[in-house]
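1. okay, predicted coordinates and the sequence, questions at the end:
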Amino acid sequence: MIDVPTLVEQAREGRPRAVARLISLVENAAPQLREAMAALAPYTGQAYTVGLTGSPGVGKSTSTSALVSAYRRLGKRVGVLAVDPSSPFSGGALLGDRVRMQEHATDPEVFIRSMATRGHLGGLSWTAPQALRVLDGAGCEVILVETVGVGQSEVEVAAQADTTVVLLAPGMGDGIQAAKAGILEIGDVFVVNKADRDGADATARELNHMLGLGESRGAGDWRPPIVKTVAARGEGIDEVVEALEKHRAWLAETGELAVRRRRRAADEIEAIALSTLRARIGDLHGDRRLSALAERVADGTLDPYGAADTLVAGLTRA
């Protein structure tokens, strides 16, 4: 039997095992999840959430680890949600405990969790919003969300973060990839990592040019900065933190922070509602109501839209 109030109290005290168990409730859609979310709600809304995304190989894990170190030097409690590809066998996170972040494993003020996408397009697991809520409620002041990598449809990190960091690296065709995947639109801070390699300056110039082409900003609008780093050596990371803090201040001053968080909450509510409806529809397979509607559609006495309307009306009345 899971004692949710005790679990939430222990998570608030920063006990890693309690935080891990709460996130497991999220991942498993456990019956106690609703109670846990209700208990955590009064403590949420304090964390600053930073999303990190970019093509595979640009150094996302290394950069995330370096940012953890930088925020810990500032005395912040840090949470990391690393969203990985799913194992085709277990459904679990393929990269597991993030080997490159193990230097923080013994720090009680850092909580790192890998979550599987479980086939969900968009770069984030559908359970990520609730996992972020757990980390927020557990007192993490900064939460770093690292995605599996950017592709055509893997830009959802922007919907879950207060600030989105897009990482690029020289020699990887990232300029073309950025334009193709719509990354210019979601990036609040751009980082050219591995800046000790040839072509780093050219990548930064190309990126700056592309940002200028899409410029349609007013006087008070945010213009994404471009920061060069060598994350493996910690070079440029303090400048990234400075850029993040400037964006955070801009969000607060303009009211954009509240707008983004309300949008995020609306998306979360919608996802939960759709999941509930989907589960109810799944329960209808073999049900007489669905069979009767299917029969009428098959013999031409009812169109599929009318049948769907009837089905939805019945579900929402239930």
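-> Perfect, thanks for sending it. Just so it is clear, the structure is predicted and the values come from calculations on it, not from any experiment. Residues are numbered from 1 along each chain as shown.
2. can we go C-alpha only for contacts and neighbour counts from here?
-> OK.
3. how many residues are close by Arg223?
-> Using other CA atoms under 10 Å, Arg223 is surrounded by 16 other residues.
4. over to Leu211?
-> Neighbour count of Leu211, defined by other CA under 10 Å: 17.
5. give me the nearest residue to it, chain neighbours excluded.
-> Leu184 (6.8 Å; CA to CA, 6 or more residues apart in numbering).
6. quick check: the gap between Pro5 and Asp196.
-> Distance check for Pro5 against Asp196: by CA to CA, to the nearest Å, it reads 50 Å.
7. meant to ask about Arg264, not that
-> Distance of Arg264 to Asp196, computed by CA to CA: 37 Å.
8. ok, those two, which is more surrounded?
-> Arg264 (18 against 13).
9. elements contacting whichever strand or helix holds that one?
-> Assignment of secondary structure by DSSP states H and E places Arg264 within helix 256-283. Using 3 or more CA pairs under 8 Å, 6 or more residues apart in numbering; DSSP states H and E, the elements in contact with helix 256-283 are helix 157-160, helix 237-254, helix 304-317.
10. below is an additional structure, to be compared with the one above:
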Amino acid sequence: MWKQLLAGIQIGNHQSIARAISLVENEVEGYDHFLQSLPIGKTPITGITGPPGAGKSTLTDALIGHWTAQGKKVAILCIDPSSPFNMGALLGDRIRMSDWYNHPGVYIRSLATRGSLGGLHPYIIEITAILQTAGFDEIIVETVGVGQSEIEIAGLADTTVVVVVPEAGDEVQTMKAGLMEIADVFVVNKSDRPDADSFVKNLRLMLAPAFNSDKKIEVIKTVASQKEGIGELANAITEHQQHISINNRKIWLLTERVYQLIARNRMKPYDKKAIYQALQAKASKEQFNLFTFVNEYANTGNA
């Protein structure tokens, strides 16, 4: 089964790709050996993140149009927030991208975060590896843009695009250094709005002294709904990806991926449903102590 799937993936068969992703998500027997057998893929990964309402999906849609017009094959992973009760995606497939679902050169998959504290899908590393094997020219990962996902995307993407809008002035001023640091390209979307030029100028001033001279961060103005600035953004992404090397930052990003994979493997013995059942019997008691429960459960498998 796995050999047939790999053969289908390598020729870009969308059904094989979808099947493999589902089997890996569900940890079907043999999935780990399948992952180890994947050829090394070199397709660059572009992460698109930013606050809700910044227009990330519209921007992604415009990038798909730009790249497919150049004859490129594009894969998109949309990370949706998920219900903490059933772990399903709340947003489902993005309506804005509906034009591309039947396009032979485009593969789109919505993934629920499934309660992942980092904000990305728990199998995002494996899924992107599958897509890299499938011969796509571009891979986009669009995050929910809340919580820690902005930081986590930097551990996955070769190029991280942070999308903001002109009204986000106060928000940008209070951005953590970590968020500013992960950006390889800043996009000021909806830049036809008032004060956009002033916002872009201030953003460039903020970025100038913050980093070493060896990292230039582009600031691109776009109006994604009108497809304005998309070519310039695509060029900035390509330019950045042409200069990716195995430097200290890349090693740290790979270190983060290895750490996440090891941590998840160590967590395999712990089933959320079993924890839920154990909590049902304990949480309502007056003497319930969360930390005692965790210690006992981790050491004995029950509490």
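-> Structure's in. What do you need? Values in this document were obtained by computation on a predicted structure and should not be read as measured data.
11. superposed, what's their TM-score?
-> Between these two chains, after superposing, the TM-score reads 0.83 (TM-score structural alignment, normalised by the length of structure 2); 280 aligned residues with a CA RMSD of 2.8 Å.
12. how far off helix 237-254 does the helix holding Arg264 of structure 1 point, in degrees?
-> Here helix 256-283 of structure 1 runs at an angle of 90 degrees relative to helix 237-254 (axes from the mean of the first three to the mean of the last three CA atoms, to 10 degrees).
13. next SSE after helix 256-283 of structure 1?
-> As assigned by DSSP H and E, the chain's next helix or strand after helix 256-283 of structure 1 is helix 288-298.
14. show me what counts as buried in that next one.
-> Neighbour-count burial for helix 288-298 of structure 1, with 16 or more other CA atoms under 10 Å as criterion, is recorded at Leu290, Leu293, Ala294, Val297.
15. also stretch 197-215 of structure 1?
-> The neighbour-count check on stretch 197-215 of structure 1 (16+ other CA under 10 Å) flags Ala200, Thr203, Ala204, Leu207, Leu211 as buried.
16. what's the answer for stretch 19-31 of structure 1, then?
-> By neighbour count on 16+ other CA under 10 Å, the buried set for stretch 19-31 of structure 1 is Val19, Ala20, Arg21, Leu22, Ile23, Leu25, Val26, Glu27.
17. tell me, it lands on which residues of structure 2?
-> Per TM-score structural alignment, the counterpart of stretch 19-31 of structure 1 in structure 2 is residues 17-29.
18. which ones are touching Pro257 of structure 1?
-> In this structure residue 257 of structure 1 is Leu, not Pro. Asp162, Arg248, Leu251 (CA atoms under 8 Å, 6 or more residues apart in numbering).
19. with neighbour count as new columns, can these be given to me in CSV?
-> CSV is the format used below for the contacts of Leu257 of structure 1 (neighbours: other CA atoms under 10 Å):
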residue, neighbour count
Asp162, 25
Arg248, 18
Leu251, 18
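20. can you pull the contacts of the alignment partner in structure 2 of Leu7 of structure 1?
-> Per TM-score structural alignment, the equivalent position to Leu7 of structure 1 in structure 2 is Leu5. Leu5 of structure 2 makes contacts with Ser16, Ile17, Arg19, Ala20, as judged by CA under 8 Å, 6+ apart.
21. over to Leu168 of structure 1?
-> By CA under 8 Å, 6+ apart, the residues touching Leu168 of structure 1 are Gly54, Ser55, Val58, Asp174, Phe190, Val191, Val192, Asn193.
22. preserved in structure 2, out of those?
-> Counting by both residues aligned by TM-score structural alignment, their matches' CA atoms under 8 Å, the contacts of Leu168 of structure 1 that remain in contact in structure 2 are Gly54, Ser55, Val58, Phe190, Val191, Val192, Asn193.
23. wait, is the fourth one part of a helix?
-> No. Membership of Phe190 of structure 1 in a helix is not supported by DSSP: H, G, I helix; E, B strand; the rest coil, which gives strand.
24. all helices of structure 2, in order?
-> All helices of structure 2, identified by DSSP state H, fall at 2-10, 14-25, 31-36, 56-69, 124-133, 149-154, 169-173, 177-182, 196-207, 230-241, 248-267, 272-282, 290-300.
25. out of the ones you listed, which gets nearest to His103 of structure 2?
-> His103 of structure 2 lies closest to helix 56-69 among these, at 9.3 Å (CA to CA).
26. before we move on, the earlier item: how about the contacts of Leu257 of structure 1 in TSV, adding distance to Leu168 of structure 1?
-> TSV is the format used below for these (distance: CA to CA, whole Å):
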residue	distance to Leu168 of structure 1
Asp162	20
Arg248	22
Leu251	24
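27. closest to Ser114 of structure 1 out of those residues?
-> Asp162 (20.1 Å).
28. just give me the match in structure 2 for that closest one.
-> Alignment note (TM-score structural alignment): Asp162 of structure 1 maps to Asp158 of structure 2.
29. quick one: that match and His243 touch, right?
-> No. Assessed by CA atoms under 8 Å, Asp158 of structure 2 is found out of contact with His243, at 10.3 Å.
30. just give me the residue right at the centre of structure 2.
-> Against the mean C-alpha coordinate of structure 2, by CA atoms, centre = their mean, the closest residue is Val141 at 4.2 Å.
31. I'd say Ser110 of structure 2 and Leu77 touch.
-> Yes. Contact criterion CA under 8 Å: Ser110 of structure 2 and Leu77 qualify, at 5.9 Å.
32. show me which of these two is the more surrounded one.
-> Shown here are Ser110 of structure 2 and Leu77; by other CA under 10 Å, Leu77 has more neighbours (21 against 18).
33. residues touching the alignment partner in structure 1 of the more buried one, list them.
-> Structural alignment (TM-score structural alignment) places Leu77 of structure 2 against Leu81 in structure 1. Applying CA under 8 Å, 6+ apart, we find Leu81 of structure 1 in contact with Ile112, Arg113, Ser114, Met115, Leu132, Ile143, Leu144, Val145, Glu146.
34. isn't the first one up against Val83?
-> The one in question is Ile112 of structure 1. No. At 10.8 Å, Ile112 of structure 1 does not count as touching Val83 under the criterion of CA under 8 Å.
35. which of the helices of structure 2 sits closest to Ala224 of structure 2?
-> Judged by CA to CA, the one of the helices of structure 2 that comes nearest to Ala224 of structure 2 is helix 56-69, at 5.0 Å.
36. ok, and what's touching that closest one?
-> Against helix 56-69 of structure 2 from outside (CA under 8 Å, 6+ apart): 48-50, 73-74, 94, 96-97, 105-106, 140, 142, 163, 224-225, 227, 230-231, 234.
37. fine by me, thanks again.
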